[in-house]
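Asks: Pasting the sequence and the predicted model now:
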Amino acid sequence: MKFIKLSLAAVAAFSLFSFTTACDENTMNQMENNRMNNMMNENNMENQSQQKDVPARIGYYMKIKNALVADDFQATRDAAKIMVKNDKEFATMANAIASSSDLVEQRKNFKKLSAAIYKDVNDNEINTTLYWNWCPMAMGGEGANWLSMQEKIQNPYMGQKMPGCGSVKETLKK
């Protein structure tokens, strides 16, 4: 009887650990999505007349990044189309992603967008912490950078094949 109780306790503990570990990744993604949506909503209400809408731009960018992390071609295309519609300054680069024929091409165009957004963030004030990440294996070993709202690496260039590949190179906070 003791063995059965001990076995049941071990199974329950393992199940709880597995559940919390699986939920942790979803919780982190949900928290990042909530931060992006809050940034876009707050800034749209406060600064509708401003031409440069950096927080909204970061939100559009993060939706593209997250879709690439998930290896989701259609979600990447859809997120880029939203950026095309709402961000005239970066519409050309976002359109290159939206009109790409596959994930490889989307990622090549995302590299260009990442460099431009990084420069824009450094030239303007932001009210959040961003991480400038680097993956040496991206682009066939050429390497590539991207921005993230969380310190944990979620690589948009390697996708689900190697989501944790890379490292934080710079923490941006203005």
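Replies: Here it is on my side, so go on.

Asks: contacts and neighbour counts: CA atoms only from here.
Replies: Noted.

Asks: what helices or strands is the longest helix anywhere in the chain leaning on?
Replies: Selection of the longest helix in the chain by residue count, based on DSSP state H, yields helix 2-46. If contacts are counted by 3 or more CA pairs under 8 Å, 6 or more residues apart in numbering; DSSP states H and E, helix 2-46 sits against helix 54-69.

Asks: who's in contact with the helix it packs on?
Replies: 33, 36-37, 39-41, 43-44, 73, 75-77, 79-80, 82-83, 87, 103, 107, 117, 120-121, 124, 126-127, 147-149, 154-160, 163 (CA atoms under 8 Å, 6 or more residues apart in numbering).

Asks: Take this one as well and set it beside the first:
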Amino acid sequence: MKKIFLIVALIATAFVQTGFAQHDHAATQAQTPALLPLYYGVKDALVSGNVNLAASKAGELVKTLNGADAKTITNRDGLLEDAGKIAASKDLKSQREYFAGLSTDMIALAKASKLSAEPVYQMYCPMKKSNWLSSEKTVKNPYYGSAMLTCGKVVETIK
């Protein structure tokens, strides 16, 4: 009788742990996909040199990150810090500097989690010596905007 009880307890424990593991995975996938379009919004605003739009889009990213579970996004604090600096800044050059840090953290997140069903392109600017993410292969440089719009290249495709 004790053996049967022990076996039932072990089986129940296995099912409960599996259920929790699936829940955590589902929560991570539900929170992270929203981040990439917000990041792209910041990038696109910097490409066009629109300081106010970059600050606004970064503010939306901060809001989404604040609503996300810190356990599901491992580098959430770094993302929050750089997005917050972009949101608070009214200087395009400073925003572009902070974007380099934001991009480093987003690249790490994109490689650790599936952020999109579509390919994500990691770009590199040799002048800035910094990377960024894009949804398209065409280079549109957020670090120099119209001054050097096509400076850069695709270095990796993250699927």
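Replies: Now that the structure is in, tell me what you want to look at. Keep in mind that this is a model prediction, so the values were computed, not measured.

Asks: about what we covered before: report the angle between the longest helix of the first structure and helix 54-69.
Replies: Here helix 2-46 of the first structure runs at an angle of 140 degrees relative to helix 54-69 (axes from the mean of the first three to the mean of the last three CA atoms, to 10 degrees).

Asks: before we move on, back to that, which ones among the contacts of helix 54-69 of the first structure lie within strands?
Replies: Leu147, Ser148 (DSSP state E).

Asks: how about Asn95 of the first structure, what's its match in the second structure?
Replies: Matched by TM-score structural alignment, Asn95 of the first structure corresponds to Gly84 in the second structure.

Asks: Skipping adjacent residues, who's closest to its match in space?
Replies: Nearest residue to Gly84 of the second structure in three dimensions, chain neighbours excluded: Val62, at 6.2 Å (CA to CA, 6 or more residues apart in numbering).

Asks: ditto for Ala87 of the second structure
Replies: Nearest to Ala87 of the second structure is Ala55, by CA to CA, 6+ apart, at 3.9 Å.

Asks: what does the one you found align to in the first structure?
Replies: Per TM-score structural alignment, Ala55 of the second structure is aligned with Arg77.

Asks: Just to check, its match is in contact with Ser99?
Replies: Yes: with contacts counted by CA atoms under 8 Å, Arg77 of the first structure reaches Ser99, the gap being 7.3 Å.

Asks: Between those two, which is the more surrounded one?
Replies: Neighbour totals were compared for Arg77 of the first structure and Ser99, and Arg77 leads with 25 against 13 (other CA atoms under 10 Å).

Asks: wait, is Val154 of the second structure part of a strand?
Replies: Yes: the assignment for Val154 of the second structure is a strand, going by DSSP: H, G, I helix; E, B strand; the rest coil.

Asks: Next, the contact list for the residue nearest to the spatial centre of the second structure, please.
Replies: In the second structure, the C-alpha nearest the mean C-alpha coordinate belongs to Met106, at 3.7 Å (CA atoms, centre = their mean). Met106 of the second structure makes contact with Leu79, Leu133, according to CA under 8 Å, 6+ apart.

Asks: That one matches what in the first structure?
Replies: By TM-score structural alignment, Met106 of the second structure lines up with Ile117.

Asks: That match and Tyr60 of the first structure, how far apart?
Replies: 11 Å (CA to CA, to the nearest Å).

Asks: And Phe73 of the first structure, by the same measure?
Replies: The value you get for Phe73 of the first structure to Tyr60 of the first structure, if CA to CA is used, is 16 Å.

Asks: Who has more neighbours out of these two?
Replies: Neighbour totals were compared for Phe73 of the first structure and Tyr60, and Tyr60 leads with 23 against 19 (other CA under 10 Å).

Asks: what does that one align to in the second structure?
Replies: Tyr60 of the first structure maps onto Leu38 in the second structure, by TM-score structural alignment.

Asks: From start to finish, how long is stretch 80-94 of the first structure in a straight line?
Replies: Termini of stretch 80-94 of the first structure sit 5 Å apart (CA to CA).

Asks: Over to stretch 31-39 of the second structure?
Replies: End to end - CA to CA - stretch 31-39 of the second structure spans 14 Å.

Asks: No more questions from me, cheers.
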